[in-house]
Every structure is written in structure tokens, then in C-alpha cells.
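> Let's see this in three dimensions:
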Amino acid sequence: MSPDDHTSLFERLARAESLRAPVSGIASDYPGATRIPRHSHGRHQLMHAISGTLHVLTDRGSWLVPPDSALWMPATLEHEVTTFGTVRLRSVYLDPGVTDISLDRPEVLRVSPLVQALIVEIVALETIEEPSARSALLLHLLLVEIARMERQPLALPLPRHPRLRRLCRAFLETPTAHLSLDDWACEAAMSRRGLTRHFREETGLSPGRWRQHACVLHALPKLLAGASVTTVALDLGYDSAAAFTTMFRRILGEPPRRFRAA
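Model prediction:
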């Protein structure tokens, strides 16, 4: 996106959040590899890509949002977004005063046909200044459905420790199955034991498990775009498609081909 595109987007966001209606929406289309710089909203956001995949990064972690899902983004939390493939983004913004939804951190939620239809209808209200009986009904039904949406295991927490956070951000840029724990400990100026302890305390995962999650999140956009399992596995440094499939199944509960088909 150019600086002018960013300005236009943020002007639309500011206008959507200034409406008297407690719910508003914005439709935006982006080419692949678009980066929306760090920003935040005064309202909660439910972002859903009808096509394409989103990668969202905050100080708390990293989330991948495939086309069958949406990301709940709490109000005021700063985040940046990168697109994979052509993305048709539809976002709903909710006044925090109208919902008691207890999600205080980003969550990837599976989108049903009903929720997608509600998002599309609310986005069509973008230019409506005042609340209406119809927008109130759409909002009420959407809030009911959000509470029922299934959470997806597509989040990757980031450690708070500055050196570990730098290592993780670098790994997210170029994940590889070949990086050893000793290499990471050396870069972090820590012992293997200290590195593992900090990782578990700050992310709930071991370094190895965290890197497997990162590899899965890196692989998903490529798999959804049609890349073969073998190509993705070798790009990540796995010795074979079978080794990658075993790891993928361990993280998401099903092999990559079944996940892609679903």
C-alpha cells in the first residue's frame, strides 16, 4: 500500500468509529504481500477475509487467519497486518459498551455461513450515520453467534524477554526445521536450560514446540494457495513430506491435505 492508501484507510477507520451506531463495517480489497502498518482501534474489530489469508502481529503474538475464519481484535490493541494472496477483507467494528464478550486478547474464530452473511450485511451499513432497527437486530444476532464460534489453534504467543522476542520475530520471517536449540541459546546469550525455562514461562510452549507452530503458520498460506505438501516441507527444511505431515498433524490434529480440503 502507498502512503496515500494508508491515509485513506485510516480516514475510513476514523469515520467508522465516529458513527453514532454501535456497530459499523468497512470493506477493503488488497493485493498479496500488502502490509497495513501498526495501528489500533477504539472499537473491537472482527476481521474476516472472504478470500486470501491474513497474518496479524501484535506485541502479544502472531495469528494466521485463513478464509474460513475471522480474528477478534480487542479495542486499543496495536497490531499490523500482512496479506497472502488477493484479500477481500470485511471488518466489523463494535462499540465496547454494547458487548460483554470476554475475549480480552485476539482469537481466531471459525466463521459459519450465517456469521459471514452477517458481516457482509453490517459492512453494507458503512455509510449509515444513525443506528436503526435493522442494524440493532444484525448486531444482536452477531453477538450471539460470536459467543458460539469455535476457536482455532492458529495463534503463536511471543515471549516478553527482548532477546527472545527478537529471535522469534527473525524466525517468523524465515522459519526452518534445521535451527538447533543450541544455536538459539547462543544467540540469546543463555544456557539451553535458561532458554527453555523462559520460553515455557512466557509462552506456555517449549522452544521446539513454538518453532513447530511457527512452521505450521508459515506453511498454511502456501498450502491454501495450492503449493504441494512436498514443496512446502522441503522449503521449511524438513527431510520429507512425511516428516512435515507428522509435525503438522501433531499441531492441528489433521494432515495438511485434509486441512486444505476443509
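
> Please count neighbours and contacts with C-alpha atoms only from this point.
Noted.

> tell me what the helix or strand that contains Q116 is packed against?
Q116 belongs to helix 113-123 when assigned by DSSP states H and E. Secondary-structure packing of helix 113-123 (3 or more CA pairs under 8 Å, 6 or more residues apart in numbering; DSSP states H and E): strand 23-30, strand 87-94, helix 133-148.

> next up, for comparison:
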Amino acid sequence: MKFCDDPLGPPILAYAHNYSHGDVELPHTHQCSQFLHALNGVIRVDTPSESWVVTTHQGLWIPSGIRHSLRITGDVRVRTLFVDPMARADLPNTCMLSKVSPLLTSLIIEAVSLPDIRLSGTRDERIFELILDELRLLNAIDFYLPIPKTEALVMLCQNVSERISHPWTASDAAKFLGQSERTVSRRFQQELGLTFTEWLRQQRLLCASELLASGYSVLDTALAIGYDSPSAFSAMFKSRTGLSPRDYCPMVISSG
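Just a heads-up that it's a prediction; the model follows:
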């Protein structure tokens, strides 16, 4: 893992790495910010406060010092930018998932082949400067899962995640915690910014993304995450990702 201990030299560097299905990167931090861009496949990124799923044509901005781990689904080609936090004053200071434009993808791919040291006023320098300009235009995608802090909600969420096919309701959550549904709803809103139902939907969506990328059929994925109807699952998936599960699968596996 690059730049965990050593500082970044130039303001920005591009790096290519290919992962195999099942690969993991243990929790670590970088002394620089990182933009993790998936050309294909799925990357699960876990931080102390959130979990993210990065799919094809998406990128995750990870500020310097944020501890994170990676879990790979499918054979994934990653193109990463390592960026000095001071390279631009208005770069994000929190993790942010974004779609990656064809222009930015092309620039990153080109930058991988460029030397680390570049002369002022050259084409190489202008490419990296344009990349920094494009990073300032990233638009956040609401596709992440907040992680609870208190022990009771941690235990509940772990139990739900381990039995994600169960038809969970807010009433089930209330019984698990021994509290009223209103109290549980208030605790989720205060700690995670979501209702229990919204959190459950996000958890199922992230699980579905990984299962589909692993080769599960739409029907098997729907059943595995607690949907009796593949059509209801497909409607939910498309409303959140903009793609039907059938369109999502070949894009994740072969795009880029």
C-alpha cells in the first residue's frame, strides 16, 4: 500500500493496480488523499464510520488520515489518484462517492503512464492540473451505509446483516433492543441520520451490489437479501442506482 508512511512527492500521482476476486486490503491510512476509481468490478470500502460500495464508472474520495479497508468482488482494475491535501483548497474533506465522467476516466488512465516528475508548462503538467480541476466538480452519490457507534445498535445492525434475508421490520428492531419503535427510530436518526427502514434498504442495496458482481442471478440476489419478488427488488435497485440489476451485471464485469 502506497504512501501509508511516506509523504507524497508531487502534488498528485496516478497509480494502476489490478485485484483478483476475494482480495482484501487490511485497514490502513495514507498521508495523502486518495481517489479510488474502479474501471470494472466492485470494491467494498469500510471506514470507522461508513461502508461504501464502489462500482464501475464510480470513484471514492478518501481524505488523508481516514482509516479504511478494501474488499474486492470480481476481477477489479483500479486506477487511483494520490493527492496532496493542499493541492487545491476546495477538495473534499470527507469521504465522497461520485460518478466519474468519461473525461476524468481518460485523464486518469493517461496520467498513469506519465512520469512522477513533470516540467512546468508541459502537456504532462496540464493533464494533472486538469485532473485537479475535474476533482473539484465531483457530485456526491448517496450510496453508503453509516456504521453505528453505540454497542446496542452495533449488535442490532450486525444481527440484521448476518440475517439479511429475514423480513426485518421496525418492530423486530424494537423487540431486539427492548425499546419502543419510536425510541428506536429516534436513536437511528440521532446516530446514523437514517430511519431503521432506510438503513436496512441501504444495507440490502450494498449486499445486492456485491452478490450481483459475484455472479448471482437477479432471483437469487433478491431472495438472499429478503425480497420475495424479483420485480420489487429490481424496482428498488434501479431507483437507487439508475440501472436495472440485469444491466448492472455485465457493466460491472466487463466495462472499462
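
> Quick TM-score on the pair, please.
Overlay of the two chains. TM-score (TM-score structural alignment, normalised by the length of the second structure): 0.85; 249 aligned residues with a CA RMSD of 2.5 Å.

> Need the three-state assignment for the residue most central in space within the first structure.
With distances taken as CA atoms, centre = their mean, W63 lies nearest the centre of the first structure, 3.1 Å away. For W63 of the first structure, the assignment made with DSSP: H, G, I helix; E, B strand; the rest coil gives strand.

> still on that earlier bit, could the helices and strands packed on helix 113-123 of the first structure go into a markdown table alongside distance to G42 of the first structure?
Formatted as a markdown table, those follow (distance: least, CA to CA, whole Å):
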| stretch | distance to G42 of the first structure |
| --- | --- |
| strand 23-30 | 12 |
| strand 87-94 | 9 |
| helix 133-148 | 17 |
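
> Comparing the ones you listed, which comes out most buried?
strand 87-94 (a mean of 23; mean count of other CA atoms under 10 Å).

> so the residue nearest to the centre of the first structure sits right up against V108, yeah?
Yes: assessed by CA atoms under 8 Å, W63 of the first structure is found in contact with V108 at 7.3 Å.

> and the gap between S240 of the first structure and V229 of the first structure?
9 Å (CA to CA, to the nearest Å).

> R38 of the first structure contacts H79, correct?
Yes: with contacts counted by CA under 8 Å, R38 of the first structure reaches H79, the gap being 5.0 Å.

> For the two, indicate the residue with more neighbours.
H79 (19 against 13; other CA atoms under 10 Å).

> Leaving out chain neighbours, which residue sits closest to the more buried one?
The spatially closest residue to H79 of the first structure, leaving aside those adjacent along the chain, is T58, at 4.6 Å (CA to CA, 6 or more residues apart in numbering).

> pretty sure that neighbour is in contact with V81, am I right?
No: with contact defined as CA under 8 Å, T58 of the first structure and V81 do not form a contacting pair (9.2 Å).

> Mean distance between the longest helix anywhere in the second structure and the first structure after superposition?
In the second structure, taking DSSP state H as the definition, the longest helix is helix 196-213. Aligned to the first structure and superposed, helix 196-213 of the second structure gives a mean residue distance of 1.5 Å (mean CA distance after the TM-score superposition for the first structure).

> which part of the first structure lines up with stretch 183-195 of the second structure?
Stretch 183-195 of the second structure lines up with residues 194-206 of the first structure when matched by TM-score structural alignment.

> Identify the residues contacting the matching stretch?
157-161, 185, 188, 207 (CA atoms under 8 Å, 6 or more residues apart in numbering).

> which among those residues end up buried?
157-160, 185, 188, 207 (16 or more other CA atoms under 10 Å).

> out of those, what pair is the most spread apart?
With CA to CA as the measure, no two of these lie farther apart than P157 and A185, at 18.8 Å.

> returning to what we had before: what about the helix holding Q116 of the first structure, how far off from the second structure?
Relative to the second structure, helix 113-123 of the first structure is 1.8 Å off (mean CA distance after the TM-score superposition for the first structure).

> circling back to that earlier point, the residue nearest to the centre of the first structure matches what in the second structure?
Counting by TM-score structural alignment, the partner of W63 of the first structure is W52.

> From F128 of the second structure, how far out is that match?
W52 of the second structure sits 26 Å away from F128 of the second structure, going by CA to CA.

> how close does R123 of the second structure get to L103 of the second structure?
16 Å.

> hmm, I was thinking of S20 of the second structure
Taking CA to CA, one finds S20 of the second structure at 26 Å from L103 of the second structure.

> three-state assignment of A70 of the first structure?
With three-state DSSP as the criterion, A70 of the first structure reads strand.

> dump the residue contacts of the spatially closest residue to it that is not a sequence neighbour.
Leaving aside its sequence neighbours, A70 of the first structure sits nearest to H48 (CA to CA, 6+ apart; 4.4 Å). For H48 of the first structure, the contact set (CA under 8 Å, 6+ apart) comprises 65, 67, 69-71, 89-91.

> Which of these lies at the shortest distance from F248 of the first structure?
Of these, the one sitting nearest to F248 of the first structure (CA to CA) turns out to be V65, at 16.8 Å.

> which element is the nearest residue to the closest one once chain neighbours are set aside on?
Computed as CA to CA, 6+ apart, the closest residue to V65 of the first structure that is not its neighbour in sequence is L54, at 5.0 Å. Per DSSP H and E: L54 of the first structure is located in strand 53-57.

> I figured E181 of the second structure hits S171, correct?
Yes: the criterion here is CA under 8 Å, and E181 of the second structure meets it with S171 at 6.1 Å.

> which one of these two has more residues nearby?
Each of E181 of the second structure and S171 has its neighbours counted (other CA under 10 Å); E181 has more, 18 against 15.

> returning to that earlier point: quick check: the aligned residue for the residue nearest to A70 of the first structure in the second structure?
Checking TM-score structural alignment: H48 of the first structure goes with H37.
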